[in-house]
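A.B. asks: just coords:
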């Protein structure tokens, strides 16, 4: 393989250095201001990390969903704990999400000691988030040999929790998935492809979007064919074995949910512009400038050989492709951008180290001024991500109202169909039914007998008034996306069967709490009863 030229010519480096030195003469500054800015940056990074745990502590025991998919998640963990299959034919009682199963098994394992609660799932995510912060710190620390850029990377990723609407402690698969992805990237960077492939296989068994990332990252070993084959073949064997085993155990239903349904979801290509602006440029503009500046002026300080360059390029490509395609899928929100955010934080930290190294080659006063500029830029990046966390933490009143709602559900005679599963009917002692989001995924993407049987079963259940009540935020004809034609007949059946309204909470009361503004604002506080009531 031809040698890749990664260092700039001495004249180019001298020109860049002279240009930076000239710019620095226009700037005020001193060494003590540089030190103050550095310590402020370090304190800001630590503050954002601490904020993750403060918010998690405040939300850990909230009895209902912080985000509307948590209800379906706990249903799946309960099935694992009860030794029931996760992947079965869709029915009114249960429809799984379109994810691979490792997160559910990890949560069920913890639940063996703590009991199965939403807090159990949140603890798994919080532990995974802690692991992500440690891995980001270690990767940058090992690469640069410096604590300062590693601290910046760790704090920057923690600050992005606000952009993700404080996702790090939610009972969702994303943080455990990211933990395995980062572990695999660290191992691949260290030249251990077999261990990296094992970590990628664990990521794949948590969320199948790891496939693209794994292939790209493991393929960076182009100039070492033996290691290339070791990584790719190990990953293929482990991922393929898990797919075969799960399909064998579920009579093929695993592939139906993990591959067939996702491949038939609609694409929202028009979201590409908003993704680039809202998810990348607006929150991370200063970090992106740091990366561009380092590539322009001092790339050789953190890319010392062709293999490191290939690693950076292939990892960036894998994470970029994976995140962009997931974001453009119907239903994709900014949680799918978390792996790309983590990688940008790592690249920004490497770039910061590169630029700081460049200042050491300059006259001391000039270097101090430029270091002050860099630390100020890091501080501005943190300030750009500051957001009041109060809207993401349920108040004491909201905690009490959520408990009262569960008590009211428990007091109802018979079973209650809870639309959107925002209230955990299982905790209220009621039979749980399929999560609405999972129902939509099936009906939207499948035109075959599985979806038709699910549709028929739901319609018949409403027509026969099998439920004592339907809990929703509006009339049943609005309880699912009315713009979707495949839901019209289901909505109509529910509206005819359950026409009477009974307010469970005052109409003005925002009694249920959501952490994410991207979550549909569905706060079911109205019981719909059959005519006989």
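C.D. replies: Nice, thanks for sending it over. Fair warning: this is a prediction, and the values are worked out from it, not measured in the lab.

A.B. asks: every contact and neighbour count from this point should use C-alpha atoms.
C.D. replies: OK.

A.B. asks: leaving out the residues flanking it, which one is nearest to the most centrally placed residue in the chain?
C.D. replies: Most central in the chain under C-alpha atoms, centre = their mean is residue 335, positioned 3.4 Å from the mean C-alpha point. The shortest distance from residue 335 to any non-neighbouring residue, by C-alpha to C-alpha, 6 or more residues apart in numbering, is to residue 164 (6.1 Å).

A.B. asks: try it against this one:
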């Protein structure tokens, strides 16, 4: 008895430490997001393309135009950027704000917080305890670094995930004796899943998983859920087709589907992206297999099953996104969020009930396991959570740009602005717009097009022709451009814009920094 009491105290202490650690991680994310939201320059090399999207929406230009050297869109569905563009539209009395990053970043940060709340609510509903729910919510916010520092960027990933988790919460809530209310809640869930798809098409995997769950466990909701989902999807597709014709399908479906598989990433996904990042979470979820509970309610079991379906969908989305060309660690978001929810929901019975969180709580559920093992599980669960938090740990100073960083980029913009004529910045088009220059197609999006249509496509040929004609007053590169040899043949080094080392820790993504200003070579060279 004394041993069991000691083990219980150890588990309580370790769980309390985990709660404090998780709360600190959440607070750190909030501070980082607040510090970064108004930073006027790119935090990631494709944010500038998002800025171009916003400017085009504000100017009434097509979101998905025919491919050209002037602009190539990101290969995502359009809803997020249309919402991010709202401050840049003309409004009565207040007018229109200049296209900027702040609103899109604020949307993403808010979506991250909403996703945390949804994760916590789902875990609370599945496990009946507040402690695992809080640990799950803070674990999600703590995954900021391992998910590529993506949570507060002007990107569609976290808004998509917030809508997916919101739809999951609504679908799980569609229960009770009032059939009309259940049907309405299922319709809300379907609407949220459809909205998520039009924010980023990766959400289709979660919507399909939710549909499978409805067929499996909630067949009485199949008609309202499916009718709403299919109906809204068809309406959305019709609107997109009317607005952009064939180019919508071309950019959102055809180009992504044509990207080749980076085969070396297939095995490393399971090691570097799965085991090394969320291994403790997988073990935490597996504890339920070791010691299932005997007195679990059917609704709680259904919540956990729904989260499992969501996790499987997240695994598929993360795997496909990561192993194809262009896939980066931000794709971990698709798996990390649902896995956190499922792992903590599955392991909820193993966490101690803290009176200050659940003062009205009843007895712990009965564990179908050997007594000695059952007594050890709470401590083991707390250790796994602490281990996971340790894997999520990072130095927050690396994520926040300093006043010196801003000053250096302001000098870069000033030098670009002083160039006579057009300037092509292959990897950081946002700088061109900030320098008052005409933006051109981003080199990374051009590569998507080359993968889909071959290197001799019209856009690539036109861009290389402009380089050969020395049509640009300058080209700004970081010497990681696939056209560097051609650029070197027609342009020469003119100025170093950024130091070779010691700058850019706050930036994420894989793109090269805009370090060198190159100007046209003379006719005699």
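C.D. replies: Received the coordinates, thanks. Nothing here was measured: the structure is a model prediction, and the numbers come from that model.

A.B. asks: so what's the residue nearest to residue 335 of structure 1 up against?
C.D. replies: Counting by C-alpha atoms under 8 Å, 6 or more residues apart in numbering, residue 164 of structure 1 touches 334, 335, 338.

A.B. asks: corresponding residue for it in structure 2?
C.D. replies: Under the alignment (TM-score structural alignment), residue 164 of structure 1 pairs with residue 147 in structure 2.

A.B. asks: state the distance from that match to residue 386 of structure 2.
C.D. replies: According to C-alpha to C-alpha, to the nearest Å, residue 147 of structure 2 stands 18 Å off from residue 386 of structure 2.

A.B. asks: check residue 187 of structure 2 too.
C.D. replies: Residue 187 of structure 2 sits 39 Å away from residue 386 of structure 2, going by C-alpha to C-alpha.

A.B. asks: between those two, who's got more neighbours?
C.D. replies: Set side by side, residue 187 of structure 2 and residue 386 show more neighbours around residue 187, with 25 against 20, by other C-alpha atoms under 10 Å.

A.B. asks: surely that one meets residue 224?
C.D. replies: Yes: under the criterion of C-alpha atoms under 8 Å, residue 187 of structure 2 makes contact with residue 224 at 5.7 Å.

A.B. asks: quick one: residue 262 of structure 2 from residue 21 of structure 2, how far?
C.D. replies: Distance check for residue 262 of structure 2 against residue 21 of structure 2: by C-alpha to C-alpha, it reads 37 Å.

A.B. asks: between these two, who's got more neighbours?
C.D. replies: A direct count of neighbours by other C-alpha under 10 Å for residue 262 of structure 2 and residue 21 places residue 21 higher, at 20 against 13.

A.B. asks: so what corresponds to the more buried one in structure 1?
C.D. replies: Aligned counterpart of residue 21 of structure 2 in structure 1: residue 44 (TM-score structural alignment).

A.B. asks: report the contact partners of residue 219 of structure 1.
C.D. replies: The contact partners of residue 219 of structure 1, by C-alpha under 8 Å, 6+ apart, come to 228, 232, 314.

A.B. asks: could you rerun that using 10 Å?
C.D. replies: Going by C-alpha atoms under 10 Å, 6 or more residues apart in numbering, residue 219 of structure 1 touches 188, 193, 213, 225, 227-229, 231-232, 310-311, 314-315.

A.B. asks: between all of those residues, which two are separated the most?
C.D. replies: Farthest pair in the contacts of residue 219 of structure 1 (C-alpha to C-alpha) is 213 and 225. Separation: 18.9 Å.

A.B. asks: which one of these two has more residues nearby?
C.D. replies: Set side by side, residue 213 of structure 1 and residue 225 show more neighbours around residue 213, with 27 against 11, by other C-alpha under 10 Å.

A.B. asks: just the strands in structure 1 please.
C.D. replies: Taking DSSP state E, the strands of structure 1 run over residues 416-418, 469-472, 500-503, 526-529.

A.B. asks: just these: most buried one?
C.D. replies: For the strands of structure 1, ranked by mean neighbour count under the definition mean count of other C-alpha atoms under 10 Å, the leader is strand 469-472 at a mean of 27.

A.B. asks: count of residues packed around residue 33 of structure 1?
C.D. replies: By other C-alpha under 10 Å, the residues close to residue 33 of structure 1 number 17.

A.B. asks: hang on, isn't it packed against residue 369?
C.D. replies: Yes: between residue 33 of structure 1 and residue 369 a contact is recorded at 8.9 Å, counting by C-alpha atoms under 10 Å.

A.B. asks: which neighbours do the two share?
C.D. replies: residue 375.

A.B. asks: the aligned residue in structure 2 for residue 530 of structure 1: how many residues sit nearby?
C.D. replies: Using TM-score structural alignment, the partner of residue 530 of structure 1 in structure 2 is residue 520. Using other C-alpha under 10 Å, residue 520 of structure 2 has 22 neighbouring residues.

A.B. asks: do the same with residue 412 of structure 1
C.D. replies: Using other C-alpha under 10 Å, residue 412 of structure 1 is surrounded by 12 other residues.

A.B. asks: surely it and residue 468 touch.
C.D. replies: Yes: using C-alpha under 10 Å, residue 412 of structure 1 is in contact with residue 468, at 7.8 Å.

A.B. asks: mutual contacts of these two, please.
C.D. replies: Overlap of the contact sets of residue 412 of structure 1 and residue 468 (by C-alpha under 10 Å, 6+ apart) is empty.

A.B. asks: how much space between the alignment partner in structure 1 of residue 313 of structure 2 and residue 240 of structure 1?
C.D. replies: In structure 1, the residue paired with residue 313 of structure 2 is residue 318, using TM-score structural alignment. According to C-alpha to C-alpha, residue 318 of structure 1 and residue 240 of structure 1 sit 20 Å apart.
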